[in-house]
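A.B. asks: what follows is a predicted structure for the sequence shown.
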Amino acid sequence: MKITIIGTGYVGLVTGACLAELGNDVLCLDLDANKVAILNNGGIPIHEPGLDVIVAANRANGRLKFTTDVAASVAHGDIQFIAVGTPPDEDGSADLQYVLAAAKNIGKYMQGFKVVIDKSTVPVGTAEKVSKVIAAELSQRNAKECSFSVVSNPEFLKEGAAVEDFMRPDRIVIGSDNDAVGLHAKALVKQLYTPFNRNRERTYWMDVRSAEFTKYAANAMLATRISFMNELANLADCVGVDIEAVRHGIGSDPRIGHSFLYAGCGYGGSCFPKDVQALERTAREYDQDLLILRAVESVNDNQKQVLGKKIIARFGENLAGHHFALWGLAFKPNTDDMRAASSRVLLRELLSRGATISVHDPVAMDEARRVLALDFADQPEQLARITYVSNPMDATNKADALLIVTEWKAYRSPDFSQLKSQLKNPIIFDGRNLFDPQDMTDLGIEYHGIGRSVLTQAK
């Protein structure tokens, strides 16, 4: 099938590459000429494991192409995926300007029938807005021979596992209309996704608005589980409870399960923070107050400060003269994404108190340099107290303590003897609970986790 992907960001590039891998003829459009040049020259503008291999293979066999030509992209695909960004607006709502601009271009250049698929994460009612924009363009052209149907097909991709998620999805949610044009679109979309359903049916068909809502509901539920466990972890620290033992205890209940119950120093990324805010904004438009989601957001904002508070409680309010090693900058492992990363909050807190910090991340170093330069643009003297090192152990040399913010696998089994010898004080502040408190105590390491102070309380 001939497919057009509008937007070569995280969702668009993964979607285009994976659909090409299944034999489709895919043309990806992006108005950023530099990004298209990188892709056409064999590069990848984002870090996603396995994506570079798929992109390279399908570029080589001609099934995956990249362009800045809007008219050519509209002409190419019978199915047009809109996969552009929907950043949060000032009021927390999703900014649809790029989605509607893509719709306008489709209406301006289309000839004949098109299936327009909203792949971007968009609020309820967006498909109707997209339809109106396309219809207005067709009316202006008097293009009576053209027809279209807008379908909602939200993505459920995890950064760091997006290729696997796309190629082996646990569900495919599709919202479509049931009129004659909608049924024709449904048939084409069903054909497109047939390869994913050979083992078992993974497609969930519903109306368009319900599909749009499903994406927000899914991310809001996951964010809620994280904030719930983080709030319990903070209480566990007060009463001498091991939150990891609690996690196993409640996770064994099949009604609850083990996923997304890990206590830590807060969630980040582009999805959870943005989508929780957008859903709250939608609720306010209908005079509804989502009390739980407001709490989820508030708990997460506070959780990003917990590690800093533990460090201050141990070393004092004034951190001038103290040097720390920080492992992990990206908001989660297997990505270089620094959006809403907990590391940024911790760095600002420690640097504002005079500390110096050596930092390491397996893949996010370049992105961190770019983002932190913006964060500290008005405080260059604080930015200058960050040192970037290429080896995690190098960061610990003569540091007062090790701070762990991202749970990269490379950090799970360090040489603790070397770690103790290099640290000025054998202290670890573990924002992701990578290590067992008893093991650390046996090794002579002072250990501060999240919700794991049971041993400290016992003393």
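C.D. replies: Yep, that arrived.

A.B. asks: every contact and neighbour count from this point should use C-alpha atoms.
C.D. replies: Noted.

A.B. asks: give me the buried positions along the longest helix belonging to the chain.
C.D. replies: Longest helix in the chain by number of residues (criterion: DSSP state H): helix 208-239. Residues of helix 208-239 classed as buried by neighbour count (16 or more other CA atoms under 10 Å): 208-216, 219-220, 223-234, 236-237.

A.B. asks: elements contacting it?
C.D. replies: In this structure, helix 208-239 makes packing contacts with strand 148-152, strand 172-175, helix 243-251, helix 272-285, helix 291-303, helix 454-458, judged by 3 or more CA pairs under 8 Å, 6 or more residues apart in numbering; DSSP states H and E.

A.B. asks: please repeat the previous calculation with a cut-off of 7 Å.
C.D. replies: Here helix 208-239 is seen to pack against strand 148-152, strand 172-175, helix 272-285, helix 291-303 when contacts are counted using 3 or more CA pairs under 7 Å, 6 or more residues apart in numbering; DSSP states H and E.

A.B. asks: near I3, how many other residues are there?
C.D. replies: Burial measure for I3: 24 neighbouring residues, criterion other CA atoms under 10 Å.

A.B. asks: tell me if I am right that it is in a strand.
C.D. replies: Yes. Remark: I3 belongs to a strand, assigned using DSSP: H, G, I helix; E, B strand; the rest coil.

A.B. asks: distance of it from K332?
C.D. replies: If you measure I3 against K332 using CA to CA, to the nearest Å, the figure is 31 Å.

A.B. asks: kindly report the same for P195.
C.D. replies: From P195 to K332 the distance is 31 Å (CA to CA).

A.B. asks: same check, this time on D442
C.D. replies: Summarising the geometry, the distance separating D442 from K332, computed by CA to CA, is 29 Å.

A.B. asks: cool, Y204 as well?
C.D. replies: Counting by CA to CA, the gap between Y204 and K332 amounts to 29 Å.

A.B. asks: which one's more surrounded, the two?
C.D. replies: K332 (21 against 11).

A.B. asks: residue contacts, the residue lying closest to that one once chain neighbours are set aside?
C.D. replies: Closest residue to K332 apart from its sequence neighbours, by CA to CA, 6 or more residues apart in numbering: T406 at 5.7 Å. Contact analysis of T406 by CA atoms under 7 Å, 6 or more residues apart in numbering lists W327, G328, L329, A330, F331, K332, P333, R432.

A.B. asks: pasting the second one now:
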Amino acid sequence: MKLTFIGTGYVGLVSGVCFSEIGNDVTCLDKDLGKIERLNRGEVPIYEPGLQELIAKNRELGRLRFSGELTPAVERAEAIFLCVGTPPLPNGEANLAFIEQAAQEIALAMNGYKIIATKSTVPVGTNDRIRDIVSKLTPHPFDVVSIPEFLREGSAIADTLHPDRIIIGTDSPEAAEKIAELHRPLTDRIMVTDVRSAEMIKYASNAFLATKISFINEIANICEKVGADVTDVAKGMGHDRRIGPSFLQAGIGYGGSCFPKDTNALIQIAGNVDYEFKLLKSVVEVNQGQRFNVMTKLRHSLGELGGKRIGVWGLAFKPDTDDVRESPALDIIGALLAEGAEVQAYDPVATANFKAIFDQADEVEWRDDPIEAARDCDALCLLTDWAEFKSLSLTEVQAAMRQNILIDGRNVYTSEQVDEADLRYYSVGRPHVGSLSQFEADPIAFYGR
């Protein structure tokens, strides 16, 4: 099938490449000609394991091309996938300017029947707006289909090639069958529904997963107070098939481009129809506060943070991506600097992206490896659970530090690993490991020194 994907961000680029991998003729289109030039040189603008190899392979086979010219890309396509950004407006609503502009340009370039498929996350009713825009600008027949994406950064290729399910929202049986046939090499778990239900499925799915994360983080906070271990609690919960183990990993909360944006957008969608989504508002509130538990543990173990040297491991919002959007590290490093701490930080791939959006980047000392980020620190904070951090010798880490305080925001290490290194170790929702600091043992004497 001849396909065009408009937008070469995570969704458009990964989807386009994967559909070329299963034998389709794919054009990936973007207005950013600099990005197109980079892709045509074999440079991948995002970090996604395995993506560069698939691009090289399918370009060589002639099944994949990158272009900045919309009209020929639309004319040659049987189906056109909208994968443009829908960034949040100040009130939390999704900004549909890019979607509407793309719909107008598609309509003006059409030369016959097309399927216009929306993969961008859009509020309920958006595909109806797309239909209205296109119908006013073209005499050609077309169908509109909603195909929400469920990719996870860091495993986006596997999620595309081996999806849990495919949701197809349309009122056209013919378009539904064509899109279903396109996806059958990937899975037989294909659900066809109306357009508005498909749009809502995306928001409801992300909101529910975000709710699981905030729920287990609340349980973790209680576990710390009552002496329980949230790791065992989550494992015990996850054995219940009604609950399942996924998204029950306690930590410092979710970030990235999807969960924060989609939860806020769904709250706004509910508000637009005079419904207050109280549960989801609490989910967002819990998530925002959870990241600052790192600061609480630092103050508890060190006292005042002014003049203290704090190492930070991890800037991306999750491992195996260079995406720092809504990363907890943004808030945590900002709070550390605000309290007068000296910060030195390391991330395997996300440092450049972090520097580009963090206003106080020149106040941070950037390190090229994790041991150097820990060197001479009073405390070390692990904020992203990269595999590189899991494999390090904590004895070597402790030897590089000035004091031996490790705040593990992702529950990476076992008590055995920590005990071997003689660290004062603080995780999320698990019993304290290691000896008390001077401040914890006698805070009055500590301040009186």
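C.D. replies: Nice, thanks for sending it over. Bear in mind that the values here come from a model prediction, so they are computed numbers and not experimental data.

A.B. asks: export the contacts of T406 of the first structure to a markdown table and tack on secondary structure?
C.D. replies: Supplementary listing: the contacts of T406 of the first structure in a markdown table, determined by three-state DSSP:
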| residue | secondary structure |
| --- | --- |
| W327 | strand |
| G328 | coil |
| L329 | coil |
| A330 | coil |
| F331 | coil |
| K332 | coil |
| P333 | coil |
| R432 | coil |
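
A.B. asks: of those, which is the nearest to S352 of the first structure?
C.D. replies: L329 (17.9 Å; CA to CA).

A.B. asks: the closest one matches what in the second structure?
C.D. replies: Alignment note (TM-score structural alignment): L329 of the first structure maps to L315 of the second structure.

A.B. asks: can you count the residues close to the equivalent of P362 of the first structure over in the second structure?
C.D. replies: Taking TM-score structural alignment as the alignment basis, one finds that P362 of the first structure is matched in the second structure by P348. Applying other CA under 10 Å, we find 20 residues neighbouring P348 of the second structure.

A.B. asks: and P348 of the second structure, helix, strand or coil?
C.D. replies: Counting by three-state DSSP, the three-state call for P348 of the second structure is coil.

A.B. asks: distance of it from D385 of the second structure?
C.D. replies: 11 Å.

A.B. asks: over to I6 of the second structure?
C.D. replies: 33 Å.

A.B. asks: repeat that for D164 of the second structure.
C.D. replies: The span separating D164 of the second structure from D385 of the second structure equals 25 Å under the rule CA to CA.

A.B. asks: now do the contacts for the nearest residue to G9 of the first structure once chain neighbours are set aside.
C.D. replies: Spatially, and ignoring its direct neighbours in sequence, G9 of the first structure is nearest to V84 (7.1 Å; CA to CA, 6+ apart). Residues in contact with V84 of the first structure, defined by CA under 7 Å, 6+ apart, are I6, G7, Y98, V99, S120.

A.B. asks: against the second structure, where does stretch 385-400 of the first structure fall?
C.D. replies: Against the second structure, stretch 385-400 of the first structure falls on residues 363-378 (TM-score structural alignment).

A.B. asks: name the element F429 of the first structure belongs to?
C.D. replies: Here F429 of the first structure sits within strand 427-430, counting by DSSP states H and E.

A.B. asks: if we can go back for a sec, helix, strand or coil for the residue nearest to G9 of the first structure?
C.D. replies: Going by three-state DSSP, the secondary structure assigned to V84 of the first structure is coil.

A.B. asks: how much space between S342 of the first structure and N40 of the first structure?
C.D. replies: Distance check for S342 of the first structure against N40 of the first structure: by CA to CA, it reads 34 Å.

A.B. asks: compare these two (neighbour count), which wins?
C.D. replies: Using other CA under 10 Å as the criterion, S342 of the first structure and N40 rank with S342 on top: 29 against 16.

A.B. asks: which residue lines up with that one in the second structure?
C.D. replies: Pairing criterion TM-score structural alignment: the partner of S342 of the first structure within the second structure is identified as P328.

A.B. asks: nearest residue to that match other than its sequence neighbours?
C.D. replies: The shortest distance from P328 of the second structure to any residue that is not its chain neighbour, by CA to CA, 6+ apart, is 5.9 Å, and that residue is R291.

A.B. asks: residue in the first structure paired with the one you found?
C.D. replies: Pairing criterion TM-score structural alignment: the partner of R291 of the second structure within the first structure is identified as K304.

A.B. asks: related to what we said a few turns ago, which of D164 and D385 of the second structure has more neighbours?
C.D. replies: Neighbours of D164 of the second structure and D385, each counted by other CA under 10 Å, are more numerous for D385; the result is 21 against 13.

A.B. asks: isn't the more buried one right up against P319?
C.D. replies: Yes. Using CA atoms under 7 Å, D385 of the second structure is in contact with P319, at 5.9 Å.

A.B. asks: and for M167 of the first structure, nearest residue in space, chain neighbours not counted?
C.D. replies: Across the structure, with CA to CA, 6+ apart as the measure, the residue nearest M167 of the first structure apart from its sequence neighbours is C18 (6.8 Å).

A.B. asks: doesn't that neighbour lie inside a helix?
C.D. replies: Yes. C18 of the first structure sits within a helix when classified using three-state DSSP.

A.B. asks: neighbours of it, just the number please.
C.D. replies: Other residues within reach of C18 of the first structure by the criterion other CA under 10 Å amount to 23.

A.B. asks: tell me how far it lies from V163 of the first structure.
C.D. replies: If you go by CA to CA, the gap between C18 of the first structure and V163 of the first structure works out to 7 Å.

A.B. asks: check K332 of the first structure too.
C.D. replies: Distance from K332 of the first structure to V163 of the first structure, counting by CA to CA: 16 Å.

A.B. asks: related to what we said a few turns ago, looking at the helices and strands packed on helix 208-239 of the first structure, which is buried most?
C.D. replies: Of all these, strand 148-152 carries the top mean neighbour count, a mean of 26, counting by mean count of other CA atoms under 10 Å.

A.B. asks: average distance between it and the second structure?
C.D. replies: Strand 148-152 of the first structure: mean distance to aligned residues in the second structure after superposition is 0.4 Å, counting by mean CA distance after the TM-score superposition for the first structure.

A.B. asks: residue range for the helix or strand that that strand is followed by in the second structure?
C.D. replies: Counting by DSSP H and E, the next helix or strand C-terminal to strand 148-152 of the first structure is helix 162-167. Alignment of helix 162-167 of the first structure against the second structure: residues 156-161, by TM-score structural alignment.
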